[in-house]
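Novice: I would like the atomic coordinates for the input below:
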Amino acid sequence: MKNTLIAAAFLIVGALSLPTSPVFAKSLSFETYKQKPKLVVVVVIDQFRSDFLTRYQKDFMPASSLGFNHMMSTGAYFAQSTYGIMQAMTCPGHAMILSGSYPAQTGIQINEWYDTKTRKKIYCADDAEFGFSPRRLKTTTYGDEVKNIYPDSKVFTVSLKDRSAIFLGGHRANMALWYEDKPKEWSTTKYYGDAPKWLEKVNVKQRTQGNLEDKTLEASIAGVNATMDLAITALNEEKLGQRNVNGPDVLGVSLSNHDILGHKLGPDAPELKKLTLEEDKQLAKLFSSLKQKNLLDKTVVVFTADHGIPPASDLLRVGKVATGELDFLGAIKQANEKLTKEFGSSGEQGWVETVFLNHVYFNRLRLAEKNIDSAKAQNLVKDIFAQIPGVYKVVTREQVLNAQIPYFDLRWPVENSFVPEAAGDLMLVMEPFYTQKTGAVVTHMTNWNYDNSVPVIMWGPKWFQAGVYAGSKVVDIAPTLSFVTGVLPPAKASGRVLDEAFKSNK
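Specialist: Sure thing, here's the model as predicted:
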């Protein structure tokens, strides 16, 4: 009897710990399920925190204009979705959106990391053969799964940033296009084959324009216009959603200028509000194009962001909120002195080679040469870095590898984010509103809500019930799209199907 009760208790606890659908989950009728979308459009705004939609809702165009208010009022609006990762940035964010997977699964932990073997920095989308590609992505995306069973489907993505277009598209995208500021034109790489012929006509005009990546409001408005225009051109020229093929086409567009201007001015600057209102117009322009092509009832549109942003430090200080920039130099010196005293000379490089994006990288080559236990070195100096003003906690590499993270509030985001090839020997978790020195007015690279909370809207009146919902994660987007379009979820997808938002059969 006792064993039976214990077994039952474990079953109950196990069931409670599994990801489940909400109690009020809905089902699609088989007739609705058979009516697959012809087109899936994914719109991402870089650095668009979840409260930006509610903050400026009254200033957006009316719902009839087909902008934000249209999506919020007629779509399944998950007002505060979360990433649940340690460092919210562009590369890991875009890699998560259509893979449904966390950085620990995608292999994309941060935008750039330090390689202790080559002693060089590695960019997330670098490719020795092609310059840029999605090859560092260690899973498939929604678009890849569509192409796996429907080879005739097309996947096109566009963004000012190469990494945004590349990781939205995945491995099998027909084309990923991004902006190069030197020739001031839209570009791609041979990984995707030859650029579409219609692109040259676009670039002839684009080369006569100003730099779309300039950190001004004027350039930012021009940038979101040019990016959306390119997406609509791809829609028209490639006849996305308009061809007689079995599977859906996929169009991904990421608007980068919000991030570019936001880093310079901070999210509360009046210029950022003006840019948000311009983005409202651009979304309306996209919906109008879909309407003109008679595609609205054949399309699912997803809107989200790759990460959020904290308020600027000067605004926080006025509000008497603790803030500041971390200074690592003193800690690096102390750590090197302590490690030298313990282990002797480190050679030409210090024992601590660098601190980059809040990761402390040791001289692992020298540690291996001297047969020194890395865990011992980590434990010797972790408290030195923990004493830096603005550091919340320090997590060691060994703690993560052995599943012994001692801080309950950090276990989930750290485990979600840890990529052995990219992570440092120590990972510094900042106090809220503290940042690493970057030269920007404000930046994002934390696990706190202001960086992790973004909106998610699933729009498609045939499939999704209008309403405001809670409880979603960004990794839920890809499994939901996979379900609605009848393809397999991406290989490592961890999210769930957002079935509570399905159109009611009643």
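
Novice: every contact and neighbour count from this point should use C-alpha atoms.
Specialist: Will do.

Novice: now do stretch 71-89: distance to the chain's middle.
Specialist: Offset of stretch 71-89 from its chain centre (Cα atoms, centre = their mean, to the nearest Å): 11 Å.

Novice: repeat for stretch 31-46
Specialist: On the basis of Cα atoms, centre = their mean, stretch 31-46 sits 19 Å off its chain's mean C-alpha point.

Novice: got the buried residues for that stretch?
Specialist: For stretch 31-46, burial by neighbour count (16 or more other Cα atoms under 10 Å) applies to 33, 36-46.

Novice: which residues are contacting that stretch?
Specialist: Stretch 31-46 has contacts (Cα atoms under 8 Å, 6 or more residues apart in numbering) with 90, 240-242, 247-259, 295, 298-307, 462-463, 484-486.

Novice: what does stretch 361-379 give?
Specialist: Residues outside stretch 361-379 that contact it (Cα under 8 Å, 6+ apart): 114, 116-117, 339, 343, 346-347, 349-355, 396-398, 424-426.

Novice: which among those count as buried?
Specialist: By neighbour count, with 16+ other Cα under 10 Å, those hold 114, 116, 339, 346, 350-355, 396-398, 424-426 as buried.

Novice: Glu415: which of those residues is nearest?
Specialist: Arg397 (11.1 Å; Cα to Cα).

Novice: one more sequence to fold, the one below, so I can look at both together:
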Amino acid sequence: MKTSLLLPLALSIPLHAAAAPAAPAPAPASASSSAPKLVVVMAVDGLPQEQVVRYRDQFGQGGFRRLLEGGAWFTDAHQAHGTTVTAVGHAAILTGAYPNQHGIVANNWVDRATGQQVYCTEDRDHKYIGEETDPSDGTSPARLRVDTLGDQLRYATGNRARVIAVSGKDRGAILLAGKGGTAYMYMESSGNFASSTWYMQQHPQWVQRYQAGKPQDRYYGQKWTPLLADSAYANDAEGPLFNFSYYSEGGKPDADYYKRLKEGPPVDELTLDFARAAIEGEALGANPAGVPDLLGVSLSGHDYVNHRHGPESRMSHDHLQRLDRMLAGFFSYLDKRVGADGWMIVLTADHGFANSAEFSQRQRIDAGRVDSKKLMAGLEQHLAATFNGAKPITNAVLPNIYLDGGAIDKAGLKRADVEQAASRWLQAQAGIADVYTRTRFEESGATGTRQDLLMRRGWHRHESGDLVVVTRPYWAFGSGTGGATHGTPYRYDTSVPLMMMGKRWIAPGNYTQYAEVVDIAPTLAAVLKVRAPAGAEGRVLTEVLRGSAR
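Specialist: Alright, predicted model coming up:
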């Protein structure tokens, strides 16, 4: 039984207090079985490779260190597309596809049919089970245009393989689960994990039992305090900030409190807790049909911490160390539950992170923020003045800007002229490095630079904007004077961990070969002996595979 690592007050609280009763131990795998009984695909939202390297000496024995020393670690791995945000990165992991294939071009973009903003996993035909659902909430993978490894595994096994994904964010779970799996996501209004009517009409009994135990309430009234000695944080950018408490103004657990749980370690502890309940409730890794199962886990807390405090902060440093200890407990659980030689894992991230602009400025780096509203207002004013009052922009969700083809035609203008006028003006603004136009994508193609390649991969002709704006390095869209973000084609945003571990399938070592996150799906397809997803463009990482997995 694992205990919470969050706070002294929580040390005596069992993490599985509300989990489903333990199912019988799984039967040993047959001697003829060559595939893992359970494949775990884990994404740590917003974890740059740089942080793994910087803090690795402080890791314990069973978490990241176990992956680094007992698994295969690619030291030059990337989310190799231009718009490095959560939805895009999660979609790449198990489709093996770039956005120009899988169609998830951002967290939010504009539906050309309506001209309105849409959310990546929004589906108004479906609702959360037993939870309040807003029209723009993420409830299905309907907008994902390709299949996933889990879909292929289900197909190859006659739908007998179980594919489950769980995350603190709906898009993190849904885009890992694919079309045929089942996604469970954290509900910030109640602290429950719930699925949607895309997957089922009613939760299974094990989910209902888990929810009834209300494990999310155990953090109420507690504070996030440092895990390590003060000297461990001496090289971090910020002084002590450990004054974050989990409470609500109402004096008891409510929506405000449950939302606050997302901004630190609790959301990740709860996600792994629910993953354990899913393993036991669905008998993952002990499939009675004798086929492999797939579990996707997306840990969302690090992204929230980095956005609020910056990856250079003590809060981010401490969160990563806590996450390391959580992983150690989860891996130990899998050893006991599935058997140390019965499961394998791939750990990666959906994107990296830039340092906060203020921190970069203190390092004498050119950095800043581009106010999106002011930028778009200035662009619209410029285009109206240039084209006799015309209003050729229909909507924008930066970095994507959408043009109104009807308005352009009505004004007797040429689309290419509007694109060029907008591009020239934008590139003259502070913090803007480049603008990619539809004409440039469709006619000129890439010029051969790394940035051009990543931007082309990230552009979908039906979903992306007619203009895609790239900020200068260390600049970002936004306002305010704190926090950090991501979303560019620069290496601090693309460089992510890519680690694989599995005694029977993966050869340990540090691999300096260039690798991409899109390589994960075809590599796992080779291990599982199933067809790779249709849109997969990655390569099989044969250098890490043992003989039987090749």
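
Novice: on that earlier part again, can I get the buried residues of stretch 31-46 of structure 1 in a markdown table with secondary structure?
Specialist: A markdown table is the format used below for these (DSSP: H, G, I helix; E, B strand; the rest coil):
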| residue | secondary structure |
| --- | --- |
| Tyr33 | helix |
| Lys36 | coil |
| Pro37 | coil |
| Lys38 | coil |
| Leu39 | strand |
| Val40 | strand |
| Val41 | strand |
| Val42 | strand |
| Val43 | strand |
| Val44 | strand |
| Ile45 | strand |
| Asp46 | coil |
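
Novice: same list (these) but as CSV, adding distance to Phe130 of structure 1.
Specialist: Shown next, in CSV, are these (distance: Cα to Cα, whole Å):
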residue, distance to Phe130 of structure 1
Tyr33, 40
Lys36, 35
Pro37, 33
Lys38, 32
Leu39, 29
Val40, 28
Val41, 27
Val42, 26
Val43, 26
Val44, 25
Ile45, 27
Asp46, 25
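
Novice: between those residues, which sits nearest Val442 of structure 1?
Specialist: Checking the buried residues of stretch 31-46 of structure 1 against Val442 of structure 1 with Cα to Cα, the nearest one is Asp46 at 14.2 Å.

Novice: before we move on, back to that, quick one: which of the buried ones among the contacts of stretch 361-379 of structure 1 sit in strands?
Specialist: Among these, the ones falling in strands (DSSP state E) are 114, 352-355, 396, 426.

Novice: got the residue ranges for the strands in the stretch 401-550 of structure 2?
Specialist: 432-437, 467-471, 475-477, 498-501, 509-516 (DSSP state E, counting those that start in this stretch).

Novice: so for Gln61 of structure 2, which of the ones you listed sits nearest?
Specialist: strand 498-501 (14.7 Å).

Novice: quick check: stretch 297-314 of structure 1 aligns to which part of structure 2?
Specialist: Per TM-score structural alignment, the counterpart of stretch 297-314 of structure 1 in structure 2 is residues 341-358.

Novice: for the matching stretch, the distance to its chain's centre please.
Specialist: Centre-to-centre, stretch 341-358 of structure 2 and its host chain are 8 Å apart (Cα atoms, centre = their mean).

Novice: do stretch 193-210 of structure 1 as well
Specialist: 27 Å.

Novice: next one: stretch 440-455 of structure 1
Specialist: How far stretch 440-455 of structure 1 lies from its chain's middle: 11 Å, per Cα atoms, centre = their mean.

Novice: which residue in structure 1 aligns with Tyr155 of structure 2?
Specialist: Under the alignment (TM-score structural alignment), Tyr155 of structure 2 maps onto Asn148 of structure 1.

Novice: and that match, how many neighbours?
Specialist: Neighbourhood size, Asn148 of structure 1 [other Cα atoms under 10 Å]: 14.

Novice: and the helix or strand encompassing it, what does it pack onto?
Specialist: Taking DSSP states H and E as the criterion, Asn148 of structure 1 maps to helix 142-149. Under the contact criterion of 3 or more Cα pairs under 8 Å, 6 or more residues apart in numbering; DSSP states H and E, helix 142-149 of structure 1 touches helix 477-485.

Novice: what's the angle from the helix it packs on to helix 142-149?
Specialist: Taking axes from the mean of the first three to the mean of the last three Cα atoms, to 10 degrees, one finds helix 477-485 of structure 1 and helix 142-149 inclined to each other by 40 degrees.

Novice: helix 477-485 of structure 1 aligns to what range in structure 2?
Specialist: Helix 477-485 of structure 1 corresponds to residues 520-528 of structure 2 when matched by TM-score structural alignment.

Novice: likewise for stretch 92-110 of structure 1?
Specialist: Counting by TM-score structural alignment, stretch 92-110 of structure 1 pairs with residues 88-106 of structure 2.

Novice: again, but for stretch 269-278 of structure 1
Specialist: By TM-score structural alignment, stretch 269-278 of structure 1 lines up with residues 313-322 in structure 2.

Novice: and Val13 of structure 1, how many neighbours?
Specialist: Neighbours of Val13 of structure 1 using other Cα under 10 Å come to 10.

Novice: trace it over to structure 2, please.
Specialist: Val13 of structure 1 maps onto no position in structure 2 when the alignment is built from TM-score structural alignment.

Novice: returning to that earlier point: output the strands of the stretch 401-550 of structure 2 in JSON lines; the columns should cover distance to Ala161 of structure 2.
Specialist: Below are the strands of the stretch 401-550 of structure 2 laid out as JSON lines (distance: least, Cα to Cα, whole Å):
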{"stretch": "strand 432-437", "distance to Ala161 of structure 2": "42"}
{"stretch": "strand 467-471", "distance to Ala161 of structure 2": "40"}
{"stretch": "strand 475-477", "distance to Ala161 of structure 2": "42"}
{"stretch": "strand 498-501", "distance to Ala161 of structure 2": "21"}
{"stretch": "strand 509-516", "distance to Ala161 of structure 2": "26"}
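
Novice: circling back to that earlier point, may I see the buried residues of the match of stretch 297-314 of structure 1?
Specialist: So stretch 341-358 of structure 2, judged by 16+ other Cα under 10 Å, has buried residues 342-358.

Novice: same question, stretch 299-313 of structure 2
Specialist: For stretch 299-313 of structure 2, burial by neighbour count (16+ other Cα under 10 Å) applies to 299-313.

Novice: all good on my end, thank you.
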